[in-house]
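S.K.: got a structure for you, letters missing:
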């Protein structure tokens, strides 16, 4: 395990959130366009705490995507400044909690804080762990020429290059076809 369980989940969740943004998708589709899609996202990534289940909540979460992508891809000093600014803006107060079958882990907002605030702060706290452990190289962008998805490489040998959108399979097939054609 590279990071604690809650950090890994937060990193994978923020990558999934950032990758819903139509601005960086080849097909231009917004994968977080409806309240139902937000509900599925929250359920999949097990965000706890209060919810309003309305369009304002959806807009607030969607509004995080560009900021979180910028943090993900920033140079170290810019990333640190951005994380610190986000934590200050949201008045983060780290505390140990245990709930819903999870062991002890950190929350830095109250469970009553708005969903977008909780997502932003959990992301910032995960990025704190990434920077402190010297593992920024694990935050990547997909190596496929036609994909801008972000990913977190949690492999032992730091070898993951492609997102979960099938880009690795497409690259392998293209390489196979190129080798076959060259023969």
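M.R.: Perfect, I can see it now. If you're wondering where the values come from, they're calculated on a predicted model, not measured in any experiment.

S.K.: make it CA atoms for all contacts and neighbour counts henceforth
M.R.: Noted.

S.K.: Residue 42: how many residues sit nearby?
M.R.: 16 (other Cα atoms under 10 Å).

S.K.: hold the first one in mind and look at this next one:
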């Protein structure tokens, strides 16, 4: 299942930004935003998920990426709680904040496709408009429920479900395995 190649890429970037740049829990452990060098590496890995030649984040843009991740996380949380009106309101606020403007672009031998750019003065990360439009595209589709927060205990990382059946509930195979192993141990004790 795909949302469209460009949308898939920017939604993946948004998901990974939230997972790298927001504190909480990850795979059963407390998760703190990493230090500067590791954070920059994680942000660079996140933007590479777009599948295009993206500008690698520099130290000057870190605060903008952190701000974007903090603003995007509630969309996943509201969708997980099935509070779609609130998810849409947050996404509309993101669209306003990052002034998403559509542009047709062709690069790397690809056919023309939509990109969304915002005002660089409003977003030093350069990703706010694209991520906001990606989320808006997903929320405005029949697949709005494909965003979520990991169902594993002690994990609040987010995911985008692109599985065929739409039943994904974990951020990673590691979390899914932890839950299955715990359930197996519980059955063995019973």
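M.R.: Looks like it arrived, so ask away. Given the structure is predicted, the values throughout are model-derived calculations rather than measurements.

S.K.: Provide the secondary structure category for residue 96 of structure 1.
M.R.: Counting by DSSP: H, G, I helix; E, B strand; the rest coil, the backbone at residue 96 of structure 1 sits in strand.

S.K.: Give me the spatial nearest neighbour of the aligned partner of it in structure 2, chain neighbours excluded.
M.R.: Aligned by TM-score structural alignment, residue 96 of structure 1 pairs with residue 104 of structure 2. The shortest distance from residue 104 of structure 2 to any non-neighbouring residue, by Cα to Cα, 6 or more residues apart in numbering, is to residue 114 (4.6 Å).

S.K.: How about the secondary structure of the one you found?
M.R.: strand.

S.K.: what about the equivalent of it over in structure 1, neighbour count?
M.R.: The alignment partner of residue 114 of structure 2 in structure 1, by TM-score structural alignment, is residue 106. Using other Cα under 10 Å, residue 106 of structure 1 has 17 other residues around it.

S.K.: How about residue 180 of structure 1?
M.R.: 9.

S.K.: What's it aligned with over in structure 2?
M.R.: So residue 180 of structure 1 corresponds to residue 188, using TM-score structural alignment.

S.K.: how close does its match get to residue 174 of structure 2?
M.R.: 21 Å (Cα to Cα, to the nearest Å).

S.K.: which residue ranges form the strands in structure 2?
M.R.: With DSSP state E, the ranges of strands along structure 2 come out as 24-26, 29-31, 101-105, 113-117, 147-149, 158-160.

S.K.: Could I get those strands in a markdown table, plus columns for distance to residue 86 of structure 2?
M.R.: Below are the strands of structure 2 laid out as a markdown table (distance: least, Cα to Cα, whole Å):
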| stretch | distance to residue 86 of structure 2 |
| --- | --- |
| strand 24-26 | 21 |
| strand 29-31 | 26 |
| strand 101-105 | 23 |
| strand 113-117 | 23 |
| strand 147-149 | 14 |
| strand 158-160 | 17 |
